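Student: Any chance you could fold what I've pasted below:
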Amino acid sequence: MGKPAILTVDDDPEVLQAIARDLRKQYGGEYRIVRADSGQAALEALEQLKLRNDTAALLLVDQRMPQISGVEFIEQAVQIFPKAKRVLLTAYADTEAAIRAINTAKLDYYLLKPWDPPEEKLYPVLDDLLEDWQASYRPDFDGVRVIGDRWSPESHQIKDFLARNQIPYRWLDIEQSQEAQNLVDYSHENPEEMPLVLFGDGARLSQPTPRQVADQLGLQTQAEKPFYDLVIVGGGPAGLAAAVYGASEGLRTVMIEREAPGGQAGTSSRIENYLGFPSGLSGGDLARRAVTQARRFGVEILSPQEVKAIHQKDGYRSVTLTDGAEISAHAVILALGVWWRRLNVPGTEKLTGAGVYYGAAQSEAIACTDEDVYVVGGANSAGQGAMYFSKYARKVTMLVRGESLAKSMSQYLIDQIEETENIEVKAYHSVIEAKGDGSLEAVVIENSQTGEVETVPANSLFIFIGAVPYTDWLEGLVARDNRGFILTGPDLPQKQDRPQGWTLDREPYLLETNVPGIFAVGDVRHGSIKRVASGVGEGSICVQFVHRYLSDVL
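Tutor: Predicted structure coming up:
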């Protein structure tokens, strides 16, 4: 946010130049002096200030202007900046109009021309008005503003991207906020092309992709060098741990993350069983701390950026990004994590992002204030989500296919859920259909024990039903199990007492794939323990195997 503005308006160029000069001399250090030669130009200037999230402290306006008088301008201007102080510059013959404006336009003061000397006739008046304005001034949120429709999948995507990348933003619902409607009008953007993203420097994007938002915010999406010692694909806890240990031990390291550092764990509202944090911490906090630590050691983090292929070339590994760029390295660690499993029932696909969400607790919970929320799933992620929603929602209903939460959820979470009055757990229940025209309106729930089917009104359905690996793009390169998880070390298929396709004399290291120099860690690895601490541990120890590999080939 820039300096508060003092706007002066006069159609006489010499008078406008003189008043601007006097204002700049006295107030230029604390205020931005904006001048306009007509009422219409001044209104457009105020609209631009609003779009940049700047503010106007004082309006100093000449009464006699063509097309629109000073009083008429002030009456329109206060709709944009209602708290700005209002001063009218008048000739002696206009004093009656100025006095009437005290009531009609809530004028704060009127000054007679000429105002020379300003030290006696101008500055004392404005000093008092600006001091009064400063006493009640509370700066608006200084950051990214997102204007959109709550039920728009595109709006949800941008909110989720900003939240997961720890970028503060303000959400304005076009259906509920007059300010949102005004900003769209000022921008002259098509209200059908939402979301509209406004940035602090005055830039704006209509219906942007996350990558466009990232570029506007200055996030790094391109590597600085063509070659590194270590490329890490994936920025969850395992990838971040590998990055910290790799860079801290002298490896030139770059980490490439498809969405946001922290991965799926970064969306967790509360992790309470992570060693060293007795009060718990959110996934976002863990990601922020890890990113800070990695960057302190010199890790380059490219996000949002995606790897679409890996090739072996002249003894090196080369990764190809979706934009065609290539990065080469001695070794690659695959820390791809997993993605939310889709609920394959009628209606969920078309309503995803419009009332049906996967994860997304941090970006959508506040919008569910005083509403009934349904959570599908019975593992830790579902329990953490339910606890987070319970702070905002009127009631949270957990739908669990099994007989209880005990099979797949940590006991500490079960205890918390039982103690939370507005959370209800329904065992043997599952969603069999989602209904709605444009947004979720109802869900159909079945009791598998009794066969009873019930349709209940619902605006928000959050799904936490396990995860699947995103590894199809590795087909033909690294060995995977029948579910797509990457095989490493002793889990690799054997042929004549050797891993199939393995060309070296030694056995693959514990976390090494069937391709020498390519490793896999964390949730994407076959047989891994799906816990944050486990991912961090694997990412940390994998760097030691990378060093062993490098000592063999270099």
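
Student: Going by C-alpha atoms from here, please, whenever you check contacts or count neighbours.
Tutor: Fine.

Student: and Leu130, how far is that from Leu60?
Tutor: 12 Å (Cα to Cα, to the nearest Å).

Student: neighbour count winner among those two?
Tutor: Shown here are Leu130 and Leu60; by other Cα atoms under 10 Å, Leu60 has more neighbours (23 against 16).

Student: Am I right that Gly501 is in contact with Thr513?
Tutor: No. Between Gly501 and Thr513 there is no contact under Cα atoms under 8 Å: 10.7 Å.

Student: Between the two, which is the more surrounded one?
Tutor: More neighbours surround Thr513 than the other of Gly501 and Thr513, with 28 against 12 (other Cα under 10 Å).

Student: Ignoring the adjacent residues along the chain, who's closest to that one?
Tutor: Thr488 (4.5 Å; Cα to Cα, 6 or more residues apart in numbering).

Student: Please provide the structure for the following sequence as well, for comparison with the first:
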Amino acid sequence: MPATQTGGAARTVIVTVDDDPAVSRAVARDLRRRYGESHRIVRADSGESALEALRDLRLRGDSVAVILADYRMPEMNGIEFLEQAMDVYPGARRVLLTAYADTGAAIDAINVVDLDHYLLKPWDPPEEKLYPVVDDLLAAWRTEDHRPVKETKVVGHRWSARSSGVREFLARNQVPYRWYSSDEPEGQALLTAAETDGTSLPVVITPDGRALVEPTDPDLAASVGLATTPSARFYDLIVIGGGPAGLGAAVYGASEGLRTVLVERTATGGQAGQSSRIENYLGFPDGVSGGQLTDRAHRQATRFGAEILTACEVTGLEISGSSRTVLLGDGTSVAAHTVILATGVSYRQLDAAGVDELTGRGVFYGSALTEAAGCKDQDVYVVGGANSAGQAAVYLARGARSVTLLVRGESLTASMSHYLIQQIEETPQIRVRTRTEVAAAHGTRQLEGITLRDTKSGETETVDAQFLFVFIGAAPRTDWLDGVVQRDDLGFVVAGPDLAVAGERPAGWPLDRAPYHLETNVPGVFVAGDARAESAKRVASAVGEGAMAVMLVHRYLERL
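Tutor: Here you go, the predicted structure:
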């Protein structure tokens, strides 16, 4: 049943959702009695219908101040609903309606969805139990800036690699946008208005009405208000990379008074930011999506004063006395006393015929979240045997007809966490094929099929496929450090005790002390997270190393 609405369109909205019709009407009645003249009340009887209503409100530019959700709803409980509602209206205040027996779940929800309050049912009399809570939440909501955000419009083709890249860039940078297919009337009308014939796609129409044809990431970032150039020429600390390690370093550096700038080539979050669900991160017993964790860390870093630059490619590092200068792809540079390398890793490319030509047109590297909607009722293939592949398979199985996990090894136990293996075993839509690799990808305009090869027998099989997600291996993004910072044979940065040879300081080390634990062979240049040789490759350890690197930065600066 669709959500029902009362009141005029210009008023701020309060949303309530409960699957019990009597309770739903009672909540809406009490809210309307107190707030009906100044707010519009939207009532829904399921999480799905409420999400649909929220998306419609967002598209119209309406403001939602408070969302009240019942905990015990079938198919999608109140916590699950609020978690998805956060992605639509992150600034709305969130209330969970619970029975006394559910208070434990409500307390857990404080971590999962930043719950603002939970109300025990019944809430009679509302003058004592409901209205004071809503009054406080509305007052808190009004203190923040909730001016409507004008949307960016993207016109492209579903099987265009660059169209896919633009959508992923905007989504990962939390930029509201609306997608229009160039094959449909609305998309054609926008192309006509933009005075382009659509031969070059995508076309991005900015909130101020400018049309950008096949924009680069830096052009796109600048057009939607993301910072792309540093505001100063010299800082205390430059953090390179915006994954968990880099965000952790930015939070701790800025919060401790260091003039901090973070430089990121695409979007903050790194590989973790693309994870549909991280369930083994401390403090989140019900898990947290990579996007939500990234968004919180990003906001936390900027609140402390860290400057975050997006779509900035780092091309080199120069050392001049106590200054460390980072060279950027646009020919500019930025300098600081210290640098933390938190560049993370990227997925290795799949070495199979036809894959390169079909990348972005059915073959995707680590973009399951962006493309998941298009996988509904499809047969999907995921390549990889580690946690990222497992998380993607579980997430895609929510809508796909089937998900086949392709693993080169004998089993998942060597590379995947136990909790994920259990989830995969309990999900009937997921099938695991071990000792299997992709030998080729087929298709003209888009992916149409893949050839699978048994790594033991060599036998091959060709299957129909429109979606192939690849999560294989990890290659560090460190080529630009060649000749300056010491790396191992695989490109990972060597630091601390690992630099010593037979207990001696590294060759060329200029100081009378040994390198600190995360310090590279260049004094004042540190490494944290997945880019470090022998790192743990886990979100928690990356965040911890980012914080530890800042502690060592302080120690270094004290001795300058």
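
Student: Quantify their similarity with the TM-score.
Tutor: The TM-score (TM-score structural alignment, normalised by the length of the first structure) is 0.73; 418 aligned residues with a Cα RMSD of 1.8 Å.

Student: Just the strands from the stretch 351-500 of the second structure, written as ranges.
Tutor: For the stretch 351-500 of the second structure, the strands defined by DSSP state E, counting those that start in this stretch cover 363-365, 379-383, 402-406, 430-433, 436-442, 449-454, 460-464, 467-470, 475-476.

Student: repeat for the stretch 101-250 of the second structure
Tutor: Using DSSP E, counting those that start in this stretch, strands in the stretch 101-250 of the second structure cover 117-120, 152-156, 177-181, 203-205, 211-213, 234-240.

Student: helices and strands around the longest one, which ones?
Tutor: Secondary-structure packing of strand 234-240 of the second structure (3 or more Cα pairs under 8 Å, 6 or more residues apart in numbering; DSSP states H and E): helix 244-255, strand 260-263, strand 333-341.

Student: same check, this time on the second one
Tutor: Under the contact criterion of 3+ Cα pairs under 8 Å, 6+ apart, strand 152-156 of the second structure touches helix 161-172, strand 177-181, helix 185-193, strand 203-205.

Student: and the ones you listed as a markdown table, adding distance to Arg324 of the second structure and mean neighbour count?
Tutor: A markdown table is the format used below for those (distance: least, Cα to Cα, whole Å; neighbours: other Cα atoms under 10 Å):
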| stretch | distance to Arg324 of the second structure | mean neighbour count |
| --- | --- | --- |
| helix 161-172 | 29 | 20 |
| strand 177-181 | 38 | 17 |
| helix 185-193 | 46 | 16 |
| strand 203-205 | 37 | 26 |
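
Student: Quick check: chain neighbours aside, which residue is closest to the corresponding residue of the second structure for Met387 of the first structure?
Tutor: Using TM-score structural alignment, the partner of Met387 of the first structure in the second structure is Val394. Using Cα to Cα, 6+ apart and skipping the chain neighbours, the partner closest in space to Val394 of the second structure is Ile424 (6.5 Å).

Student: just checking, the one you found touches Gly390?
Tutor: Yes. Counting by Cα under 8 Å, Ile424 of the second structure does reach Gly390; the two are 7.4 Å apart.

Student: Show me which of these two is the more surrounded one.
Tutor: Higher neighbour count among Ile424 of the second structure and Gly390: Gly390, with 27 against 20, using other Cα under 10 Å.

Student: now Ala365 of the first structure: how far from Glu446 of the first structure?
Tutor: 25 Å.

Student: Quick one: map the residue nearest to Thr513 of the first structure onto the second structure.
Tutor: By TM-score structural alignment, Thr488 of the first structure lines up with Ala495.

Student: Might one say that that match is in contact with Pro523?
Tutor: No. Between Ala495 of the second structure and Pro523 there is no contact under Cα under 8 Å: 10.6 Å.

Student: got any residues that touch both of the two?
Tutor: Listed as contacting both Ala495 of the second structure and Pro523 by Cα atoms under 8 Å, 6 or more residues apart in numbering are Pro515.
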